[in-house]
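Student: whatever this is, show me its structure:
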Amino acid sequence: MDIPTPLTQHSESFTQRYRRYMRARGLAYSSEKTYLYWAVRFIRHGKYQNQSDIRSGDISAYLEFLVIKRNVSPNTQKTALNALVFLCREFLKLEVEDLAFCKSKKAIKLPVVFSHSEATAVIEVLDYPFKLIAQLMYGSGLRLNEALRLRLNDIDFNAGTITVRSGKGNKDRQTLLAKSLYADISKQITQVNLTHDRDLSNNLGEVYMPFALARKYPNHAKSLHWQYLFPAPKISKDPRTGRHLRHHIMDRTMQRRMKLAIAASKITKKAGCHTFRHSFATRLLESGTDIRSIQELLGHSDVKTTQIYTHVVGMHHCGVISPMDK
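Tutor: Next comes the predicted model:
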């Protein structure tokens, strides 16, 4: 469940106070969970008994421990660094001086991508509505949870765009909406409308709304345009309020379906839902789309992250031919 867990209003525990601080700062719930995870790991490693025992000077030693003893990847070490600097500098108001530590040199692997025929083969194995979710990941470059969290008002047929709300880094962006999917998405919206009408007739029909929007627009939770494009088959209970809502399809459900579809397609690559996003970027690069446009569509904050796909495309795309093929 990606709904923020309720907070005990008057609790003075470290984790509850830290959660309250992060929510007041407007961090995405995924960031909140990640930052809390690394804070707890850091505290346990340092064997701190009280908040006052925490020292920002210990961050470097912990980051080296992750590399030397845990053999973590550069991305994992970078995530831990960001989380611990936020903890010490922002929450604890400690001075964080220039950090000197051994950086992870673990090789960064190239992303696995499907060929177009492999992508379409996997998609054809999936049934409704999982097929459409996969088509959106491949056709629009969406992460799995970005696709699952789409609301009806995020689809713009006139502009041919999808708006991704609060994506990675808590940023909004727009990406492509494939024209070939217009009919199927329209059918899905019709189905959502029928489900929503049935829920309303049973005095239900609410969906999860972020706290700020829930307070500002209390009636929007029951409006059609805020309904999820891929609603869950069953009503669930909101852990914060106790109200019964219709959430979206859960990520683990889609991941299970995807694993079975890849196996049924006889594909031996180490692939999953995210492979469609990698494949989207690779197809655009192969067709001559400039790297900056791909960066914006994917929502990467740094173009260096996008440039890895230039290695995926490979030398064959530059016209280099093996001597064996001459």
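
Student: alpha carbons only for contacts and neighbour counts from here, please
Tutor: Noted.

Student: next one: the helix or strand encompassing Lys33 to chain centre, how far?
Tutor: Remark: Lys33 resides in helix 29-46, with elements defined by DSSP states H and E. The chain centroid and the centroid of helix 29-46 are separated by 18 Å, computed with C-alpha atoms, centre = their mean, to the nearest Å.

Student: now it: buried residues?
Tutor: When burial is assessed from 16 or more other C-alpha atoms under 10 Å, helix 29-46 yields the following buried residues: 29, 31-32, 35-36, 38-39, 42-43, 46.

Student: then stretch 249-259?
Tutor: Across stretch 249-259, burial judged by 16+ other C-alpha under 10 Å covers 249-251, 254-255, 257-258.

Student: how deep is Gln307 tucked in, by neighbour count?
Tutor: 15 (other C-alpha atoms under 10 Å).

Student: surely it and Ile291 touch.
Tutor: Yes: at 7.1 Å, Gln307 counts as touching Ile291 under the criterion of C-alpha atoms under 8 Å.

Student: can you pull out the helices in the stretch 101-250 of the chain?
Tutor: Secondary structure of the stretch 101-250 of the chain (DSSP state H, counting those that start in this stretch): helices at 116-125, 130-140, 144-148, 182-201, 211-216.

Student: compare with the first, here's sequence two:
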Amino acid sequence: MKKLILQNDSYRYLEQSFREWLDVQGYAPSTVYNLPNHIRELLHYLESKDIHNIKELNQKLIESYYQRLKERSNQRRGGGLSNAHLNKHIQAIRKFTTYLRRAGRLEIPEVNLKDEETEHKLIYLTEEEINELFKAVKKATGTYNKSAEVVEAIQARDRAMLAVFYGCGLRRSEGVALDVVDVNFDRSVLHVRKGKNYKERFVPVSKTNLKYLSDYIYDHRPELLKGSKSDALFIGSNTIKRMQGQSLFVRLKRLQYYTGNVDLIEKEIGLHTLRHSIATHLLKAGMKLESISRFLGHGSLESTQIYTHITGIRQEREQPFNNISNYDPIRLSEDEF
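Tutor: Predicted structure coming up:
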């Protein structure tokens, strides 16, 4: 609740310090903004209980505060807080207590709050729909004031984009940050240097996706550069600069439209949808959850569990991280080069 005012100087400092800690840890700007706002409500609750020292915070107080959250009204829409919103508060409390422990401000055990059940509305594409996106590449490139060479370069870049965000399951920011040198053709991996929370990882690449990347980098990317120099993998055809997430998103939406598939066109998709799609397809193909978690760069299995709800698959055994690159639903023979 952004309008709450904290009277305690130390609590105001804690809120700001927590915000700065999240930023240093590399969390998304939305997380850096929202989580401290949720924690302000917790600190305000402590003040209402005449508790003015964070060292007095304990599990019992957290549970009492959470029960109050479940009972309070939603000030915007009326009614109670949704389960999804309650889960955001739980996330904020977990991160805040982690911050308190790591900053040496309070010895407090892991928060014992169970996530509320929510309806999973995660959108993903079928393998057939992914194939349709690849096939739409030929149709989705406008030719106005563009040479045939530039048109072919844009098409190659679109295939490479799908190879990175679907074939390798990269996050939007990770794909934007890729440089040409991050594609290791000898080892068939992508080097993700700027992953979430600044974590690096190597992502295996299938033969088909390596082919798409090779065609783009060596045969067509120089056409987009027009003699200029850039380390960026994805280059804009007009600006000759690193493409940002919005530009890549626009290209994906254009491919979506040119599939001509009404059901696919009506889906609300983005670059992250491609990441959800490959994770779902890998799970359905028999990949173990632990391997998919490492492939996606998740910090824990909790983040990967969502895909078991989508597919209805439950897994118990761990398997080595050794066959992701063998999953290759897109065949070069299906493309019209």
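
Student: identify whichever of the helices of the stretch 101-250 of the first structure lies nearest to Ala107 of the first structure.
Tutor: Taking C-alpha to C-alpha as the criterion, helix 144-148 is the member of those that comes nearest to Ala107 of the first structure, at 25.3 Å.

Student: which stretches of the first structure form strands?
Tutor: Counting by DSSP state E, the first structure has these strands, from start to end: 155-156, 161-164, 173-176, 236-237, 244-245.

Student: most tightly packed of these?
Tutor: Of all the strands of the first structure, strand 161-164 has the most neighbours on average by mean count of other C-alpha atoms under 10 Å, namely a mean of 21.

Student: so where in the second structure does that strand end up aligned?
Tutor: Under TM-score structural alignment, the alignment places strand 161-164 of the first structure onto residues 189-192 of the second structure.

Student: re the thing from before, of the buried residues of helix 29-46 of the first structure, just say which sits nearest to Tyr182 of the first structure.
Tutor: Minimum separation from Tyr182 of the first structure among the buried residues of helix 29-46 of the first structure (C-alpha to C-alpha) is found for Tyr29, which lies at 31.1 Å.

Student: so what's Tyr35 of the first structure closest to, chain neighbours aside?
Tutor: Closest residue to Tyr35 of the first structure apart from its sequence neighbours, by C-alpha to C-alpha, 6 or more residues apart in numbering: Ala83 at 4.9 Å.

Student: show me what that neighbour aligns to in the second structure.
Tutor: Taking TM-score structural alignment as the alignment basis, one finds that Ala83 of the first structure is matched in the second structure by Lys95.

Student: about what we covered before: okay, and which of the buried residues of stretch 249-259 of the first structure map to helices?
Tutor: Secondary structure of these is defined by DSSP state H; positions in helices are 251, 254-255, 257-258.

Student: want to throw those into TSV with distance to Asp302 of the first structure?
Tutor: Conversion of those to TSV gives the following (distance: C-alpha to C-alpha, whole Å):
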residue	distance to Asp302 of the first structure
Asp251	26
Met254	29
Gln255	28
Arg257	32
Met258	29
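
Student: and which of these is nearest to Arg173 of the first structure?
Tutor: Of all those, the one sitting nearest Arg173 of the first structure is Asp251; the distance, using C-alpha to C-alpha, is 20.9 Å.

Student: which residue in the second structure lines up with that closest one?
Tutor: Taking TM-score structural alignment, Asp251 of the first structure has Gly245 as its aligned residue in the second structure.
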